[in-house]
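Engineer: could you look at this predicted model? Sequence included:
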Amino acid sequence: MSAHAHGPRQGGHLIDHFEEGAIALILGAMTVITFINVVLRYLFNSALIWGLELTSILFAWLVILGVSYAFKKTAHLGVDALINIAPPSSRRLLAIISALACVIYALLLMKGAWDYWAPYAALERTSGHWFPTGFEKTRDQAWYETDQVPMLWIFSWLEPLINQGEAYDKLPRVIPYFILPFGVALIVLRVTQATLRVISGRQESLIVSHEAEDDVERVAAANQE
């Protein structure tokens, strides 16, 4: 009974805090790679030739994961001038409308993310201009590789699966570009969760409220003392 009771809860807990762990790991990896490159360059006149490209890839992952994390923490900035001058009775309705608009926009991003990534995974793009209406024949681009990042043996299973058994000399682009459908799916999840909180009245809006300004002023005043 205990295993059944705690299993789903633990799984939900891991999903809920996924961005925090991933962001911490990415920041740590970027710091280590950059530090090693600085040491190699200034002490040994050498460098990790793939260091800059890998750091750029990790930064892209960091940004996209950060978007979903900010929705979860209600940390996105926004313009609330119109909301603030609206009567209190209308503010919740405006917040719900804006939240639903964000959900629709996130779904549009999901289609675009899949359509961009799919050819690199030897998959088909979706048809339809705005929302997917099916799948359409797509030119296979699974053979595309990164410029400098070496191929890792843990991804060798991709070669017979999507590259017709041919070995990759460098890391295939399908790996770093995977952040697009995966990260946007997280954004859809977090925006939907935040929208449900707005509808239920547990959250005012999707953006940081003006109370953040009070916190900044409070910290500034404390530093002047």
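Structural biologist: Okay, I see it. Everything numeric in this text was worked out from a predicted model, so none of it was measured. Numbering: from 1, shown residues only.

Engineer: use CA for all of it now, contacts and neighbours both
Structural biologist: Noted.

Engineer: the strand ranked longest in the chain: what's the following helix or strand?
Structural biologist: If you go by DSSP state E, the chain has its longest strand at strand 145-150. Per DSSP states H and E, strand 145-150 leads on to helix 158-162 as the next helix or strand towards the C-terminus.

Engineer: what about versus this one:
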Amino acid sequence: MSDHHLSDSVLGRVVNEIEETAIAVILGLMTIITFINVVLRYGFNTGIIWGLEATTFLFAWLVLFGVSYAVKVTANLGVDAVINLFSAPVRRFLALVAAAVFIAYGALLLKGAWDYWANFANLPRTTGRWFPTGLEEMKRTSYRGWYEVVDIPMPEWLRWIEPLMNEGEEYEKIPRFIPYFILPFGMALLLFRVVQATWRIATGRDENLIVSHEAEDAIEDVAHMNRER
């Protein structure tokens, strides 16, 4: 591995662009849909029927993108009063232990997210109780790609997935595997970010997983404002 951060690699830059672009687009879509619905409701006594469900899904996508992005920008809050009592080598060791636990936790989340999403995507779930030991045998009765959401209508430009996922039958609403895809994707991003953070600790670039000190930053901002007066 070179001296550059993992986030400076090609994969890191691609993930950065995906996260930042997705967060911006999701916020924009939520704002537009909500604004249009408010105007229609109070101005014309009508509304977009699928607006609430769409913003709910978008908010879920925003949260799950935000989980991994918070690890990337070290925005996680934590208490390090006890850790700071130890010497630098001990702090680094404790940070690596915490990172290992975080990686195991992220792997569990990814397995659970995949198994839940696969149920709606006509894909095999993993075997094994805690960590994947293989893939289950798929049967025709295992296919659940026909599950739809409640309100969001199926757009015409997505009709091409019907022969693949619904045996040629038409969807009235969008299939659930589309909005639910954020579950395994978001957990994969989280695991990637945790591995990044662990590598930074292992190579001495960071001391621990806790970098954000919101209260201290707020106090410093106020002090800086007072000095400028």
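Structural biologist: Perfect, I can see it now. Just so we're clear, the structure is a prediction, and the values are computed from it rather than from any experiment.

Engineer: let me see the TM-score of these two.
Structural biologist: Once superposed, chain against chain, the TM-score is 0.90 (TM-score structural alignment, normalised by the length of structure 1); 217 aligned residues with a Cα RMSD of 1.9 Å.

Engineer: the longest strand of structure 1 aligns to what range in structure 2?
Structural biologist: Per the alignment by TM-score structural alignment, strand 145-150 of structure 1 matches residues 148-153 in structure 2.

Engineer: the strands in structure 1, which residues?
Structural biologist: Going by DSSP E, structure 1 shows strands at 125-127, 134-136, 145-150, 170-172.

Engineer: what's the most buried one of these?
Structural biologist: Compared across those, strand 170-172 shows the largest average neighbour count, a mean of 21 (mean count of other Cα atoms under 10 Å).

Engineer: packing partners for that one?
Structural biologist: When contacts are defined as 3 or more Cα pairs under 8 Å, 6 or more residues apart in numbering; DSSP states H and E, strand 170-172 of structure 1 sits against strand 145-150.

Engineer: how far away is Ile161 of structure 2 from Met138 of structure 2?
Structural biologist: Going from Ile161 of structure 2 to Met138 of structure 2 by Cα to Cα, to the nearest Å gives 20 Å.

Engineer: mean deviation of the longest strand of structure 1 from structure 2?
Structural biologist: Its matched residues in structure 2 lie on average 0.5 Å from strand 145-150 of structure 1 after superposition (mean Cα distance after the TM-score superposition for structure 1).

Engineer: which one of Ile161 and Met138 of structure 2 is surrounded by more residues?
Structural biologist: When Ile161 of structure 2 and Met138 are compared on other Cα atoms under 10 Å, the one with more neighbours turns out to be Ile161, at 15 against 12.

Engineer: circling back: can you redo the strands of structure 1 as TSV with distance to Gly28 of structure 1?
Structural biologist: Formatted as TSV, those follow (distance: least, Cα to Cα, whole Å):
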stretch	distance to Gly28 of structure 1
strand 125-127	34
strand 134-136	39
strand 145-150	18
strand 170-172	21
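
Engineer: for those strands, which one sits closest to Trp114 of structure 1?
Structural biologist: Trp114 of structure 1 sits nearest to strand 125-127 of all those, at 7.0 Å, using Cα to Cα.

Engineer: that closest one vs structure 2, average offset?
Structural biologist: Averaged out, strand 125-127 of structure 1 is 0.7 Å away (mean Cα distance after the TM-score superposition for structure 1).

Engineer: the longest helix seen in structure 1 against structure 2, how far on average?
Structural biologist: When structure 1 is parsed with DSSP state H, its longest helix is helix 88-117. Helix 88-117 of structure 1, aligned to structure 2 and superposed, deviates on average by 0.8 Å (mean Cα distance after the TM-score superposition for structure 1).

Engineer: what residues of that helix count as buried?
Structural biologist: 91-92, 95-96, 99-100, 102-104, 106-117 (16 or more other Cα atoms under 10 Å).

Engineer: then stretch 164-171 of structure 2?
Structural biologist: Result for stretch 164-171 of structure 2 [16+ other Cα under 10 Å]: buried residues Met165, Asn166, Tyr171.

Engineer: then stretch 206-219 of structure 2?
Structural biologist: Applying 16+ other Cα under 10 Å to stretch 206-219 of structure 2 flags Asp206, Glu207, Asn208, Leu209, Ile210, Val211, Ser212 as buried.

Engineer: out of those, the closest to Gly134 of structure 2 would be?
Structural biologist: Leu209 (31.5 Å).

Engineer: counterpart of that closest one over in structure 1?
Structural biologist: By TM-score structural alignment, Leu209 of structure 2 lines up with Leu206.

Engineer: ok, now which ones touch the residue lying closest to that match once chain neighbours are set aside?
Structural biologist: Computed as Cα to Cα, 6 or more residues apart in numbering, the closest residue to Leu206 of structure 1 that is not its neighbour in sequence is Thr74, at 5.8 Å. Thr74 of structure 1 makes contacts with Leu206, Ile207, Val208, as judged by Cα atoms under 8 Å, 6 or more residues apart in numbering.

Engineer: contact partners for the second one?
Structural biologist: For Ile207 of structure 1, the contacting residues are Thr74, Ala75, His76, Leu77, Gly78, taking Cα under 8 Å, 6+ apart as the criterion.
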